[in-house]
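>>> No letters, just coordinates:
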């Protein structure tokens, strides 16, 4: 499946159609093509914004991944142990050796 854009707004604007005896109303065709051109311009702006946003998000993801690699990781159990040890020390300081 080909997902490339085939026409630019300028190409649509400059497209000439042959006329025939029972051809289409030229003004109607021109108005319709003008609407298509406006849509193309909007689509191009949206695509550009989304590409820029995508690039920015990829950069942020890369930075986050690098930070996670650099940060020392503590085992989950050691954090709980540290909290329990601090709590025990606090109890001793408040209540002494009565416990």
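It's in. Being a predicted model, the structure only gives us computed values, none of them experimental.

>>> okay, CA-based contacts and neighbour counts for the rest of this
Noted.

>>> what packs against the one helix or strand residue 63 maps to?
Assigned by DSSP states H and E, residue 63 belongs to helix 26-70. Helix 26-70 sits against helix 9-14, with contacts defined as 3 or more CA pairs under 8 Å, 6 or more residues apart in numbering; DSSP states H and E.

>>> ok, and here's another one to check against it:
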């Protein structure tokens, strides 16, 4: 929804005057209904504003994260992964080496 296409605001709805006719609508009933419309309209406008602010915040966060990632070296080393890989190699190959040594002694 583009805010440029919004034609009314709560104040304009409240101040709208309708001509009366002999067999027209009950003015009190119309006024009560328009009061509800105004309240809903205000809630929608507040929600649109909140969502626009959140959208801007998320865009900024995304841009900041992109800048942070692009400023890091292209081949950043993850030492935790390398340490785990080294431990895994020791566990697998160290055991095989120990099994081979025991088999040769027999």
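Good, I have the coordinates. Small disclaimer: the values here were computed from a predicted structure and weren't measured.

>>> Got a TM-score for the pair?
Remark: TM-score between the superposed chains equals 0.74 [TM-score structural alignment, normalised by the length of structure 1]; 92 aligned residues with a CA RMSD of 3.4 Å.

>>> quick one, what contacts the most centrally placed residue in structure 2?
Centroid-nearest residue in structure 2: residue 58, 6.4 Å away (criterion: CA atoms, centre = their mean). Shown in contact with residue 58 of structure 2 (CA atoms under 8 Å, 6 or more residues apart in numbering): no residues.

>>> ok, it to residue 64 of structure 2 distance?
To residue 64 of structure 2, residue 58 of structure 2 is 10 Å away according to CA to CA, to the nearest Å.

>>> repeat for residue 56 of structure 2
Distance from residue 56 of structure 2 to residue 64 of structure 2, by CA to CA: 12 Å.

>>> and if you look at residue 102 of structure 2?
Separation of residue 102 of structure 2 from residue 64 of structure 2 (CA to CA): 57 Å.

>>> Likewise for residue 99 of structure 2?
Using CA to CA, residue 99 of structure 2 is found at 53 Å from residue 64 of structure 2.

>>> Residue 43 of structure 2 now?
31 Å.

>>> ditto for residue 96 of structure 2
Note on residue 96 of structure 2: its distance to residue 64 of structure 2, by CA to CA, is 48 Å.

>>> ok, now residue 38 of structure 2?
To residue 64 of structure 2, residue 38 of structure 2 is 39 Å away according to CA to CA.

>>> higher neighbour count, the two?
residue 38 (19 against 12; other CA atoms under 10 Å).

>>> That one contacts residue 15, doesn't it?
No: Residue 38 of structure 2 lies out of contact with residue 15 (CA atoms under 8 Å); the separation is 10.8 Å.

>>> give the contact list for the closest residue to residue 35 of structure 2 other than its chain neighbours.
The spatial neighbour of residue 35 of structure 2 that comes closest, neighbours along the chain excluded (CA to CA, 6 or more residues apart in numbering), is residue 14 at 7.3 Å. By CA under 8 Å, 6+ apart, the contact set of residue 14 of structure 2 is 34, 35, 38.
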